[in-house]
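S.K.: okay, here's the prediction I keep looking at, along with the sequence it came from:
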Amino acid sequence: MDRTGAAARGPLTRLLTGLRTLGGSRLQQFCLVLLVLFVLVALLAPWLAPQDPTFGRLGDTLLGPSAEHWLGTGQGGHDTFSALIAGTRTSLAGPLAVVLFSTLMGTAVGLFTAWRGGWIDTVVGRVLDVVFAFPALLLAILAVALFGKGMTAPVIAMAIAYMPYSARLVRGLAVQEKARPYIAAYQVQGHSALFVTVRRMLPNIAPTLLAQSTVNFGYALLDLAALSFLGLGVQPPTPDWGAMINQGQAAVLQGQPLSAIAPAVAVVLVVVAFNVVGESLGDRLAGRDS
């Protein structure tokens, strides 16, 4: 019995030990676990949703919670719990694309300008200042006005809007790294600029860049959810948290608020969790560097 109990506790003990090695408070560890759970739900959404999130019956419109519909039904008669689970994948995929594209572009621009310096650094810096002045949500709305509703155009526009955050960070860190002796040593050995910046300089910048990207993910999720709430992002019947909040407004007026409250709580939890994890990563890196 003791051996069985020890074997059962083994994976849990290793998980808790791994979380402790990440440092931070219980709140930070809880947020990290919460993010892992949301990612798992997004990956397994088709198998976790008990019903078809896009199918609804008019006779089941705005029903309260029951054994068949745990969170009630929406305005179209679809199961709110199933739509919430299916919307996890859509709501996380858009911000992920924004963060990936913006980080890749920002990293390339930041490394290039830091390495070249001079007038190139000055000109690119001024261009980034101009892009930085435009809110991401405003650029996304402009993209929708030009190219139509959906997610492709807003994601590209928001990736461009978020790019200066990564570019500025990478440029500042790369300038500091460029002044270190090991960079001069690689140059003396005849290594190319591409090799030095990508293979040697970038790994030293990557942890701080990861912390910034984690925070950006939360903001991107909030912006895309606001866009869908306005009816300019993900279009029905595709489940999305922002669109569900918009559609749930009528349910709130008719005494069934769960259709709007459930996705709103999901958005808040994910955004706060990403901010907490990102800030904790940044604090740990700053403490480690000091």
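M.R.: Sure thing, it's come through.
S.K.: please make it C-alpha for all contacts and neighbour counts, starting now.
M.R.: OK.
S.K.: pull up the distance across stretch 253-260, start to finish.
M.R.: In terms of C-alpha to C-alpha, to the nearest Å, the two terminal residues of stretch 253-260 are separated by 11 Å.
S.K.: in it, what's buried?
M.R.: Burial within stretch 253-260, assessed by neighbour count using 16 or more other C-alpha atoms under 10 Å, is assigned to 256, 257, 258, 259, 260.
S.K.: and if you look at stretch 211-222?
M.R.: For stretch 211-222, by 16+ other C-alpha under 10 Å, it's 211, 212, 213, 214, 215, 216, 217, 218, 219, 220, 221, 222.
S.K.: repeat that for stretch 189-208.
M.R.: For stretch 189-208, by 16+ other C-alpha under 10 Å, it's 196, 197, 201, 202, 205, 208.
S.K.: residues in contact with that stretch?
M.R.: Residues outside stretch 189-208 that contact it (C-alpha atoms under 8 Å, 6 or more residues apart in numbering): 111, 115, 170, 173-174, 177-178, 183, 186-187, 281-282, 285.
S.K.: repeat that with 7 Å
M.R.: Contacts with stretch 189-208, where a contact means C-alpha atoms under 7 Å, 6 or more residues apart in numbering, come from 111, 173, 177, 186, 282, 285.
S.K.: dropping in the other structure now:
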Amino acid sequence: MPSLTAPPPTTREPWRRVGPPSHRPNIFESLVRGIGGRHWTFALGVAMLALFLLVLVLTPWIAPHDPAIQDLGNRLAGPSAEHWLGTDHMGRDVLSRLMWGGRFSVTIAGITLAICAVSGVILGALAARRGGWVDELVMRAVDVLVCFPDVVVALFLIALFGTGYGTLIAALTIAGWTPFARLMRGLALEINAKDYVEAAEVLGSPKWFILFRHVIPNALPPVAAMSFLRFGHKLITVGALSYLGLGVQPPDSDWGAMLLDAQPYMERAPWVGILPGAAIFLAALSVTLIGQGLDKKKKSRRRRSVASGAPGAPTPVHGSALDEGEAL
């Protein structure tokens, strides 16, 4: 009679999951976990920006007064139950004008930033990918435009075409794509040396496919950090141009125009000028904190990867492409 022996213990493959499957988080849990894993400046910036955007989106429904209605008998009145932040020199509600003016400032800054980011990323990637005269042409154009601040370009265009939304967007776009182009060129030169890009070239992939499938997508995190940092710059520039009378024209208004109107009355009613200035500062601070949080998270991950000697760890270079682009 054959002896009965116990079957040998089964060996589990190390890659198999042991136990019940883990809970799959929903979208809200993933968002909270992603924010919690970032630098604290990122979480603070996201909270501030979300509050700003929520107020600006709901402005048509929550604004207490019409921003254009004048009450000359109630000029430069202090905060009250009817006017929470007081009135300006024409009796208009300051809170309502802050909310409606913020919609214009943020919209113009967002439109110009989107145009600058898309055009700068494409031109920078093409310059690094093609090289030769294309690279020289793009980079020499960057060197020339860096010499002219946005305000100087705006003055020149307004002298030619007059004031208007289109002129303001064009002025902010002409000199605004250069930091993105320089940043993208530095990132693309590093990505072009990667193994997966060389493998795609050996397989005969078209150059445009490599550019839009491998180069640009892998450079998006630093570009996103740069975009938030530059958004604050655009917002301040829009306010500066409006303060100089080159931006929005009456009866419309924005934060810069409110500063201009409040200048003669700062001693009598300081809140009329302090509030729009504080709005510009806090909005620019929120997006700057987000950009700095993204950049610090990326740099700390890079340092840990280099220190651990992990395979495929990036080679440390002098400075970073984001620092080089932000210097513009």
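M.R.: Yep, it's here. All values reported here derive from a predicted model rather than from experimental measurement.
S.K.: what's the TM-score here?
M.R.: Overlay of the two chains. TM-score (TM-score structural alignment, normalised by the length of structure 1): 0.90; 278 aligned residues with a C-alpha RMSD of 2.0 Å.
S.K.: format the buried residues of stretch 189-208 of structure 1 as TSV; extra columns: secondary structure and distance to residue 4 of structure 1.
M.R.: Converted to TSV, these look like this (DSSP: H, G, I helix; E, B strand; the rest coil; distance: C-alpha to C-alpha, whole Å):
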residue	secondary structure	distance to residue 4 of structure 1
196	helix	52
197	helix	51
201	helix	48
202	helix	46
205	helix	45
208	helix	42
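S.K.: host element of the counterpart of residue 40 of structure 1 in structure 2?
M.R.: Aligned counterpart of residue 40 of structure 1 in structure 2: residue 54 (TM-score structural alignment). Secondary structure assignment for residue 54 of structure 2, by DSSP states H and E: helix 40-57.
S.K.: can you name the next helix or strand after that helix?
M.R.: Sequence-wise, the next helix or strand downstream of helix 40-57 of structure 2 (DSSP H and E) is helix 59-62.
S.K.: give the aligned range of the helix or strand following that following helix in structure 1.
M.R.: Tracing the chain C-terminally past helix 59-62 of structure 2 and defining elements by DSSP H and E, one meets helix 94-130 next. Here helix 94-130 of structure 2 aligns to structure 1 at residues 80-116, judged by TM-score structural alignment.
S.K.: count of neighbours near residue 26 of structure 1?
M.R.: By the criterion of other C-alpha atoms under 10 Å, residue 26 of structure 1 has 11 neighbours.
S.K.: actually residue 265 of structure 1, sorry about that
M.R.: Residue 265 of structure 1 has 13 nearby residues by other C-alpha under 10 Å.
S.K.: now which residue in structure 2 aligns to it?
M.R.: In structure 2, residue 265 of structure 1 lands on residue 278 (TM-score structural alignment).
S.K.: how close does that match sit to residue 218 of structure 2?
M.R.: 37 Å.
S.K.: in the contacts of stretch 189-208 of structure 1, find the pair that's most separated.
M.R.: Farthest pair in these (C-alpha to C-alpha) is 186 and 282. Separation: 28.7 Å.
S.K.: so between these two, which is more surrounded?
M.R.: residue 282 (20 against 15).
S.K.: ok so, going back, return the subset of the buried residues of stretch 253-260 of structure 1 lying in helices.
M.R.: Counting by DSSP state H, the part of the buried residues of stretch 253-260 of structure 1 found in helices is 258, 259, 260.
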